[in-house]
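**Q** can't give you the sequence, but here's the structure:
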């Protein structure tokens, strides 16, 4: 079976359309249809349900796609390793990331990596925490950047950093002019919050409850960027990752509210598949983020993976990262 046919099947599965796949691969729709018929004859099973619009994969097709993605990624890594036998790195690095981490850290990291390795194409795919785990496990990306990293049968992780969480408010909020607030002043306050289904929200609530504080979540969002916009628009207040509001605090549209009793961090980690190994380019990018060699195949234990409001916060491991 030709590699191009397998790539064509993946494109059809992604776009659920023969015509779209034909356009992307510069083929006629008839050629695409014939290629899929030959593929199904080769594997001895119907892979695509053509009676539905848009097209859907049969159960056999879904199983085939899951295994095929891993094979194609392995082949791509093999090609990259062969090309990288010379000193100059080349190829492509695909990174899955949650929105807040991608927007806060990837631009600087990609720029720094590009100065070192001009022939490597770095691509970023955004998704929820669960989606990044899924993309990584299925081989859609080389590795993922997530919050609250954990290992499972398919995934292992390296702790990247403990990112500070900050209480921030709009410039018009009553807390904006106060030099410092106490934790007790937050009790009953209307607050812009993360969606209650997110682990970050659950950990924030748990930590506040541990300190005897109950806030009034008046709006909820599933990502930090939307939450920040809402805090600005509603003249509100919320607890967000420090790196996510650097621009807003610099231009004065948001203020960091000092609260010495509020000491929260969220763990960020780099996740990768247990099976296979990272390409040289992916390993180099991960090492740039981490500030030390990315040790594929080894989980580095550091911290509990929980937010904390206690005096002792968990610090990241030592190392010089250009972005962390």
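**A** That came in fine, so what should we check first? Keep in mind it's a predicted model, so treat the numbers as computed, not measured.
**Q** hey, let's count contacts and neighbours off CA atoms from now on
**A** OK.
**Q** Three-state assignment for residue 288, please.
**A** Classification of residue 288 using DSSP: H, G, I helix; E, B strand; the rest coil returns helix.
**Q** repeat for residue 95
**A** Under the three-state scheme (three-state DSSP), residue 95 adopts strand.
**Q** okay but it is in contact with residue 144, surely?
**A** Yes. Taking CA atoms under 8 Å as the definition, residue 95 is a contact partner of residue 144 at 5.6 Å.
**Q** ok, those two, which is more surrounded?
**A** The neighbour comparison of residue 95 against residue 144 (other CA atoms under 10 Å) goes to residue 144, with 29 against 25.
**Q** check which helix or strand that one maps to.
**A** Counting by DSSP states H and E, the secondary-structure element that holds residue 144 is strand 143-147.
**Q** which helices and strands sit right next to that strand?
**A** Where contact means 3 or more CA pairs under 8 Å, 6 or more residues apart in numbering; DSSP states H and E, strand 143-147 is packed against strand 91-97, helix 99-116, helix 129-137, strand 264-273.
**Q** buried ones in the third one?
**A** Of the residues in helix 129-137, 129, 131, 132, 133, 134, 135, 136, 137 count as buried by neighbour count, 16 or more other CA atoms under 10 Å.
**Q** residue 172 - nearest residue in space that isn't next to it in sequence?
**A** Leaving aside its chain neighbours, residue 172 sits nearest to residue 235 (5.8 Å; criterion: CA to CA, 6 or more residues apart in numbering).
**Q** take a look at this one as well, against the first:
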């Protein structure tokens, strides 16, 4: 048994598919399958049920996956401790970012990060929150930029910025001339939403339901850009995060209206594993991001 075998096992548990797990581990499917079989022979237990077309773990397999994640976290910790013996801001850094933040934040912060820390080798990964958390737990990511939700609480959270949500309507909508709206204006209105898995969906739904709005049951978007295009076509209204509308003006016929009483917001944070010896590195990264984005969000 070696560390690589444990990585194969955890990847298979994550993707529930041999080919996708093999692709994620950068090996062939026969190699991954063979190593899993070899691991079973070495341990003398059956990890997978092979009578189904789906990847199903036995109870023993699930227990081993949990233990493998713990081992991989400890291995990552050892590597971080070794890395910390040199300069703090050198070497590889794997950063995750959620899709409703990445396209709008990264263009502002990447030039600054590469200028401030030229000896850091930055790797970026855009995934939904649940996947980023899994990657953090197994050590595949060093830190992640996410919207603070209940699932991120086990990690150290460094605040980056508080982001407003604005009501987005078509320039043909009766609200298009409004300077601001009370959240109660959404009462009995249908709201276009992102599909399941996006934390922004749950946060926006919370505000909308509290205001008496309801979700449009006939459509769910996979991205903010799809939502923006639906609004431009006067097919509905939605809530858009502030950074996504920065410098947008009335592009494609969409108007963005501030909301009050209460003002919908979400907290964007940088998260990393508790106990990491590279805490100073992540705190410095967060500080640079805060300083870079602060002027962008000033009214």
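**A** Arrived safely, thanks for sending. Note that the coordinates shown come from a computational prediction; the quantities given were computed from them, not determined experimentally.
**Q** next, the TM-score between them, please.
**A** The pair, once superposed, lands on a TM-score of 0.72 when counted by TM-score structural alignment, normalised by the length of structure 2; 287 aligned residues with a CA RMSD of 4.0 Å.
**Q** hang on, the earlier thing: the residue nearest to residue 172 of structure 1 contacts residue 176, correct?
**A** No. With contact defined as CA under 8 Å, residue 235 of structure 1 does not reach residue 176; the gap is 10.1 Å.
**Q** which stretches of structure 2 form strands?
**A** Along structure 2, counting by DSSP state E, strands occupy 48-49, 56-57, 91-97, 120-126, 143-147, 156-170, 181-182, 190-194, 214-221, 238-241, 254-257, 259-260, 265-272.
**Q** closest to residue 282 of structure 1 among the buried residues of helix 129-137 of structure 1?
**A** Using CA to CA, the shortest approach to residue 282 of structure 1 within the buried residues of helix 129-137 of structure 1 belongs to residue 136, at 12.8 Å.
**Q** about what we covered before: which neighbours do residue 235 and residue 176 of structure 1 have in common?
**A** The contact sets of residue 235 of structure 1 and residue 176 overlap at 169, 170 (CA atoms under 8 Å, 6 or more residues apart in numbering).
**Q** from residue 250 of structure 1, how far out is residue 232 of structure 1?
**A** Residue 232 of structure 1 sits 14 Å away from residue 250 of structure 1, going by CA to CA, to the nearest Å.
**Q** could you check which of these two has the larger neighbour count?
**A** Taking other CA under 10 Å, residue 232 of structure 1 and residue 250 do not tie; residue 232 has more neighbours (20 against 10).
**Q** residue 109 of structure 1 versus the more buried one, what's the distance?
**A** Counting by CA to CA, the separation of residue 232 of structure 1 from residue 109 of structure 1 is 27 Å.
**Q** swap in residue 99 of structure 1?
**A** Taken as CA to CA, the span from residue 99 of structure 1 to residue 109 of structure 1 is 15 Å.
**Q** cool, and residue 77 of structure 1?
**A** Distance, residue 77 of structure 1 to residue 109 of structure 1, using CA to CA: 21 Å.
**Q** of the two, who's got more company?
**A** Legend: neighbour count by other CA under 10 Å for residue 77 of structure 1 and residue 109, higher for residue 77 (23 against 19).
**Q** so the more buried one makes contact with residue 279?
**A** Yes. Counting by CA under 8 Å, residue 77 of structure 1 does reach residue 279; the two are 5.4 Å apart.
**Q** spatially central residue for structure 2, please.
**A** Closest residue to the average C-alpha location of structure 2: residue 98 at 2.9 Å, with CA atoms, centre = their mean.
**Q** so who does that residue touch?
**A** 126, 127, 128, 129, 132, 145, 146, 147.
**Q** rerun that using 6 Å as the cut-off
**A** Contact analysis of residue 98 of structure 2 by CA atoms under 6 Å, 6 or more residues apart in numbering lists 126, 127, 128, 146.
**Q** residue 1 of structure 1 too?
**A** By CA under 6 Å, 6+ apart, residue 1 of structure 1 lies in contact with nothing.
**Q** I figured residue 123 of structure 1 hits residue 92, correct?
**A** No. Here residue 123 of structure 1 lies out of contact with residue 92, judged by CA atoms under 6 Å, at a distance of 7.4 Å.
**Q** ok, those two, which is more surrounded?
**A** More crowded of residue 123 of structure 1 and residue 92, by other CA under 10 Å: residue 92, with 18 against 13.
**Q** quick one: the spatially closest residue to the more buried one that is not a sequence neighbour from residue 220 of structure 1, how far?
**A** Counting by CA to CA, 6+ apart, residue 121 is the residue found nearest to residue 92 of structure 1 once chain neighbours are left out, at 4.5 Å. From residue 121 of structure 1 over to residue 220 of structure 1 the distance is 36 Å, taken as CA to CA.
**Q** over to residue 25 of structure 1?
**A** Residue 25 of structure 1 sits 42 Å away from residue 220 of structure 1, going by CA to CA.
**Q** picking up where we left off before, can you list the contacts of residue 98 of structure 2 in CSV and add neighbour count and distance to residue 1 of structure 2?
**A** Compiled in CSV, the contacts of residue 98 of structure 2 are given as follows (neighbours: other CA atoms under 10 Å; distance: CA to CA, whole Å):
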residue, neighbour count, distance to residue 1 of structure 2
126, 18, 31
127, 20, 30
128, 18, 32
146, 27, 35
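**Q** and residue 89 of structure 2, how many neighbours?
**A** Neighbours around residue 89 of structure 2, by other CA under 10 Å: 21.
**Q** swap in residue 277 of structure 2?
**A** Residue 277 of structure 2 sits with 18 neighbouring residues when counted by other CA under 10 Å.
**Q** count of neighbours near the spatially closest residue to residue 258 of structure 1 that is not a sequence neighbour?
**A** Leaving aside its chain neighbours, residue 258 of structure 1 sits nearest to residue 180 (4.8 Å; criterion: CA to CA, 6+ apart). Residues lying near residue 180 of structure 1 (other CA under 10 Å) number 13.
**Q** translate residue 180 of structure 1 into the numbering of structure 2.
**A** For residue 180 of structure 1, the aligned residue in structure 2 is residue 179 (criterion: TM-score structural alignment).
**Q** so how far is residue 255 of structure 2 from its match?
**A** Computed with CA to CA, the distance linking residue 179 of structure 2 and residue 255 of structure 2 is 10 Å.
**Q** ok, average deviation of the longest helix belonging to structure 2 from structure 1?
**A** Scanning structure 2 for the longest helix, with DSSP state H as the assignment, gives helix 59-83. In the superposition with structure 1, the average deviation recorded for helix 59-83 of structure 2 is 3.1 Å (mean CA distance after the TM-score superposition for structure 1).
**Q** show me how far that helix is from its chain's centre.
**A** Its chain's C-alpha centre and that of helix 59-83 of structure 2 lie 22 Å apart, by CA atoms, centre = their mean, to the nearest Å.
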